[in-house]
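[1] Generate a structure from the sequence data that follows.
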Amino acid sequence: MTDKTDFKREIAAYRARQGRFEIVDVPDLRYLMIDGHGDPNTTPAFTGAVEALFPLAYTLKFASKRTLGRDYVVMPLEGLWWAEDMDAFTASRNKSRWDWTLMIMVPDWIDEDMFADAVEQVAAKNRPRRLHEVRLGSLSEGRCVQTLHVGTYDDEADVLARMHHEFIPDNGLRMVGTHHEIYLSDSRRVAPEKLRTILRQPVAAAPAS
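    Now for the predicted structure:
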């Protein structure tokens, strides 16, 4: 019998507090990743991305336990979000203009061969339509500002506005990289007003004035 690792407990950056912005250092991490564009509520590409990621994530978990004796909890869905005009997130909330990358973190011992085998296994069972668009990649975020948001996704705008336009500049920082969300709740099972989402923004020191 193997111990089961829960990286949400092992990695400090997967913990955040509601009502408080915190500066954290995020380690380099490995993810299953798939790209898309458009409103996540309406575009089939978004649904197709989720349908491809989770079967792969669970297939890799079981392969790791079976072949390596290393079991772990499948991590939550995450998303990188951006637009040509970042006010699309905090002002207009024009979701049709959003670009995104959906991700699920996997341990660093998951290699390309294990990934390729998992793709073949999932394809042999149900072949999600976007399966072969998923890649195994790494993300280096480094220093970030993050907070826990409790509530609907559409209620994030005010929190992000305070993060972007108040906390970050007030602490001598500037935004770099891509807005990042970690979905700690399953939106299919949790009431919208109780959804728990980590909101994260990579930052760097602002240039001296």
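[2] When you work out contacts or count neighbours from here on, use the C-alpha atoms and nothing else.
    OK.
[3] tell me the strands in this protein, going along the chain?
    4-5, 22-26, 29-37, 71-72, 77-82, 99-106, 135-139, 142-150, 173-175, 179-183, 196-205 (DSSP state E).
[4] To Ala16, which of those strands lies closest?
    Nearest to Ala16, of all those, is strand 142-150, at 5.2 Å by Cα to Cα.
[5] what's in contact with that closest one?
    16-28, 156, 159, 163, 168, 193-204 (Cα atoms under 8 Å, 6 or more residues apart in numbering).
[6] let's see it at 6 Å
    The contact list for strand 142-150 (Cα atoms under 6 Å, 6 or more residues apart in numbering) reads 16-18, 20-26, 194-203.
[7] In PyMOL, how would I select just the buried ones from these?
    Restricted to buried positions by 16 or more other Cα atoms under 10 Å, the PyMOL selection for these reads:
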select buried, resi 16+21+23+24+26+195+196+197+198+199+200+201+202+203
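[8] another one to check against the first:
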Amino acid sequence: MTTRYDIKRELKQCYAPKNTDWALVDVPAQRFIAADGSGDPNTSAGYARAVEALYAVAYTIKFASKADLGRDFVVGPLEGLWWSDDPEVFVTREKGAWQWRMLISQPDWISDDFIEEAKRAALAKKGLPAIAEVRRESLKEGTCAQLLHVGPYDDEGPALARLHHEYLAAHNLRMSGHHHEVYLGDHRRTEPAKFKTVLRQPVQAAD
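    Modelled structure (predicted):
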């Protein structure tokens, strides 16, 4: 029996870190399906629609890959890029000022045309207008500061404050991309105290 491709197994350094304080990691180039928006993810109807559309397309790709290409894979975890004109809003949790791009990683054999065909099939089957907004995204983050956060999302503030105000300066680094989060497990079936989130920040030398 062929083992299904699983991004969490293939890129353990990016999807299964053990360190709970900031450490540097090299993140390879990846391809995703993506959906953009803004505002508080807890209350934004646009956020809920975007995530629903992403999963609809992701599972359509998975099943089509198995049926048409003979290659099965585990749908990757939901990920998010987050940014704002003022990065301190992530420390203070002022969610109305957040911009976001939600992502689900794709295996390297899934072509752009395959994604577009899956979008058409998912839209025909599910009838979700937000599927039309799902697009392809490539990321090459390179050197990143990263840690595993265990607990509620709103408890991330102190870790981000350490990154912004201590870790970067101590290592002569500056932020060079959007704040990135990877949501491990199913938050609908997990109590917040046990949430596991990879927090990642692309960085480069400050000089």
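[9] so can I have TSV of the strands of structure 1 showing distance to Pro128 of structure 1?
    What follows is these, written out as TSV (distance: least, Cα to Cα, whole Å):
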stretch	distance to Pro128 of structure 1
strand 4-5	28
strand 22-26	31
strand 29-37	13
strand 71-72	24
strand 77-82	17
strand 99-106	15
strand 135-139	14
strand 142-150	31
strand 173-175	35
strand 179-183	22
strand 196-205	26
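[10] what's near enough to touch the spatially closest residue to Met102 of structure 2 that is not a sequence neighbour?
    Counting by Cα to Cα, 6 or more residues apart in numbering, Met102 of structure 2 lies nearest to Gly80, which is 4.3 Å off, once chain neighbours are set aside. Going by Cα under 6 Å, 6+ apart, Gly80 of structure 2 touches 101-103, 180-181.
[11] how close does Gly80 of structure 2 get to Lys66 of structure 2?
    Distance of Gly80 of structure 2 to Lys66 of structure 2, given as Cα to Cα, to the nearest Å: 26 Å.
[12] Then Phe32 of structure 2?
    Distance from Phe32 of structure 2 to Lys66 of structure 2, by Cα to Cα: 18 Å.
[13] Number of residues surrounding whichever residue in structure 2 pairs up with Ser138 of structure 1?
    Mapped onto structure 2 by TM-score structural alignment, Ser138 of structure 1 lines up with Ser138. Other residues lying near Ser138 of structure 2 total 12 when counted by other Cα atoms under 10 Å.
[14] Contact partners for Ser138 of structure 2?
    30-31.
[15] Can you pull out the residues in contact with stretch 38-46 of structure 2?
    By Cα under 6 Å, 6+ apart, the surrounding residues in contact with stretch 38-46 of structure 2 are 47, 95-100.
[16] Which of the residues you listed sits closest to Ala130 of structure 2?
    Nearest to Ala130 of structure 2 among the contacts of stretch 38-46 of structure 2, with distances taken as Cα to Cα, is Tyr47, at 10.1 Å.
[17] Identify the residue spatially nearest to that closest one, adjacent ones excluded.
    Nearest-residue entry for Tyr47 of structure 2: Pro41, 5.6 Å, with adjacent residues in sequence omitted and distances by Cα to Cα, 6+ apart.
[18] quick one: the equivalent of Asp71 of structure 1 over in structure 2 from Gln99 of structure 2, how far?
    Under the alignment (TM-score structural alignment), Asp71 of structure 1 maps onto Asp72 of structure 2. Separation of Asp72 of structure 2 from Gln99 of structure 2 (Cα to Cα) stands at 33 Å.
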